[in-house]
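J.: sequence unknown, structure follows:
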């Protein structure tokens, strides 16, 4: 293969990075474990489908491209140059990001979550009002005829159980004054009576009030609640859990080692390390022609069915529904997730110098019928995969796994063909976006979270808000890239040294 710039593959790799901005922007608009929930958040839109659709192929595309360019650099410059390049362009940005971007993102996320308005409780949601401590609201509903001994499911708790759980003495007093049975028996494990619940969670005033109203036997004289074995066991467990969460969320040291959205750089280092081991073995077989060995194509094509093996372990082996690969953002990668991305990385590496039709380089022919790959993958395989993923039948997960793998590979090949069709020749604007995409992805998340928090209560449709966030964040980051990154040491670290054009 003649040394030439593969503008289409550069653009595709950048496209995969830029999609991350839209993916994270969408998380505020449907129920998700995310710092910001927009006032319009719900499951009646298409944002959850957008997430699954993008998540199902975005990082497979990225790692396939990374494998290809890793092999290209090795074969052109040798293993030493490859490792030096990856240390400067991947390892160093990862370390800098762990010291700067990750703590900043955590701080912004904490601010966004803390500034969220309290959840609205429906006017007739008496359970919600009891848990929220809305005494006047509960009183109004009791005046309207709600039974103070109404039981909920599961567990058969009454309102007294709920108030004892929160330790809300004022709520307990209201309910008891309205005739609530002081010692109803429930099937819940954390103390079957309201007094048992108050005891389990260590609410002393609540326990005293319940005893005073006949909710249990009074304490022997001179004995404190805290002296009884088991007192506050639930509170201790809760504090331990909250303490662990706080240590994770608030400790700067911990944040350095929680990779979050920078996990892909860590994975890339693992995969390059594995590649280097293979390259050393290959080079030793022919030390006079390093980086020139060829592999049989069946090894490359075997990566496609091999992907099904780690896919079967996603979502706890199908114990909970998930479309696309699991997220592994700790220092020790989840083995099945690393193996999953390794198949795409290996395919990309083996694709370099592989021959396609009529002896042409495979990279110049693969995905040629993109007009078939993309619609079949997006309109047929994706919907079918979602149906089987969220179906509870025993056979559904193996079928879903095959469909998810087919979707990922189909989108990879289709996008390669489409980008080659449209962007094989250099286009300055596309080239600029490709160059900037690394910075945009590394720096986008704090801005996305801030934007989500700022507009979450605006009276606009979620689609308009999503576009506003995506466009505004991208535009601002492009401006920072031009002014502060492209021709600075940061830009050199990310993309190599560039000279500012002279007037």
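T.: Received it, and whenever you're ready, just let me know what you need. This is a predicted model, so every value here is computed, not measured. Numbering: from 1, shown residues only.

J.: make it CA atoms for all contacts and neighbour counts henceforth
T.: Noted.

J.: isn't residue 58 up against residue 21?
T.: No: contact criterion Cα atoms under 8 Å: residue 58 and residue 21 do not qualify, at 11.7 Å.

J.: any idea how far the residue at minimal distance from the centre of the chain is from residue 333?
T.: Closest to where the C-alpha atoms of the chain average out (Cα atoms, centre = their mean) is residue 327, at 6.1 Å. From residue 327 across to residue 333, the span is 9 Å (Cα to Cα, to the nearest Å).

J.: ok, residue 432 - how many residues close by?
T.: With neighbours defined by other Cα atoms under 10 Å, the count for residue 432 comes to 15.

J.: check it against this one:
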């Protein structure tokens, strides 16, 4: 019975659309992180981002906010889907070996190399800001000793979610041996016109219960402690679980493909209401008033869930067929994301004192970083052991 439960959704064909969606979520990391040096007042918030450009714009704050609403939830939902598929194919032992190779290994090696590079770039940035020499004493943020998983925190959180999911899977079987109840629950939720609202309720509650929640930053980044904070761990674990449940019933993906436009409208409305609410609590300051906090949590939860479903549904609707260019970017996206942050930070540092318009700098950073990262993938990763390590198979064409 246990084996049958895991085999419910054994895949019959590759889902090219979800490959494209996952790649898009990773590649949007470049677009998002490139905004940070141009956010007004970022020089006063070095813990948010240590590089501040002399040319800044509120547009960059809006771009950062909009992408942050859905990007990581999309990634974790798709990760949950593919994790269920992997377990169905390879069993617990194969699943753990695969995740150790594809997630744990890149986390350890990637973090060490990126940390060294980021320290060098930030040191350069601080020196540039102070006329070419480091100040004495160093800024407080350069003396921090607490954990910092950088942009690779999502891999660390994934390891937690894999372990927690395997534990929950074992416990759930005691009350639902073949998973039929879970499957039926998801079918019923997606059968209602208010499915996104129902699915958003746990996210809203988690955000409302998160202490010291800074409204404008959305879901807190759980990358600064060895034990992830409960609030963001629940939110990302919850959307991971939705993806896992969808993996058991691939036919339900058709619902997302059909409703992507409706989800998009609802997600945009939720995000806009949340943004408007956040304007009543400007700056990087935790919200303490319970009523506005509840209103913001509800709006942001709806925006997060609906825009996540919309993004995935959009991919399912328009990118379901195999496409060589999309497949190439899907293969390259993991490497590009791991390697991108030091390069983006270096480019920001190189242009931060130039009197160019912020839009010229921002577009240039995105174009140059993407071109260099794609070139590095083609020349140093695609047909090497690194590509085999990251993507699980050697590319021959």
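T.: Nice, thanks for sending it over. Nothing here was measured: the structure is a model prediction, and the numbers come from that model.

J.: follow-up on the earlier one: correct me, but the residue nearest to the centre of the first structure touches residue 337?
T.: Yes: between residue 327 of the first structure and residue 337 a contact is recorded at 7.5 Å, counting by Cα under 8 Å.

J.: before we move on, back to that, map the residue nearest to the centre of the first structure across to the second structure for me.
T.: Using TM-score structural alignment, the partner of residue 327 of the first structure in the second structure is residue 221.

J.: relative to residue 86 of the second structure, how far out is that match?
T.: Counting by Cα to Cα, the gap from residue 221 of the second structure to residue 86 of the second structure is 27 Å.

J.: cool, and residue 290 of the second structure?
T.: Applying Cα to Cα to residue 290 of the second structure and residue 86 of the second structure gives a distance of 42 Å.

J.: neighbour count: these two, which is higher?
T.: For residue 290 of the second structure versus residue 86, neighbours defined as other Cα under 10 Å are more numerous around residue 86 (22 against 11).

J.: for the aligned partner of residue 27 of the first structure in the second structure, what are its contacts?
T.: Matched by TM-score structural alignment, residue 27 of the first structure corresponds to residue 36 in the second structure. The neighbourhood of residue 36 of the second structure, defined by Cα atoms under 8 Å, 6 or more residues apart in numbering, consists of 42, 49, 51-52, 60-61, 64.

J.: which residues touch the nearest residue to residue 277 of the second structure once chain neighbours are set aside?
T.: Excluding the flanking residues, the one nearest residue 277 of the second structure by Cα to Cα, 6 or more residues apart in numbering is residue 296, at 6.0 Å. Going by Cα under 8 Å, 6+ apart, residue 296 of the second structure touches 215, 273-274, 277-278.

J.: try it again at 10 Å.
T.: Shown in contact with residue 296 of the second structure (Cα atoms under 10 Å, 6 or more residues apart in numbering): 204, 207-208, 215-216, 218, 270-271, 273-278, 287, 290, 302.

J.: where do the helices sit along the stretch 201-350 of the first structure?
T.: Under the criterion DSSP state H, counting those that start in this stretch, the stretch 201-350 of the first structure contains helices at 204-212, 233-250, 252-256, 263-285, 297-301, 303-306, 308-311, 314-318, 335-351.

J.: go through these and pick out the most buried.
T.: Of all the helices of the stretch 201-350 of the first structure, helix 335-351 carries the top mean neighbour count, a mean of 23, counting by mean count of other Cα atoms under 10 Å.

J.: ok, average deviation of that helix from the second structure?
T.: Here the mean offset of helix 335-351 of the first structure against the second structure after fitting is 0.8 Å, by mean Cα distance after the TM-score superposition for the first structure.
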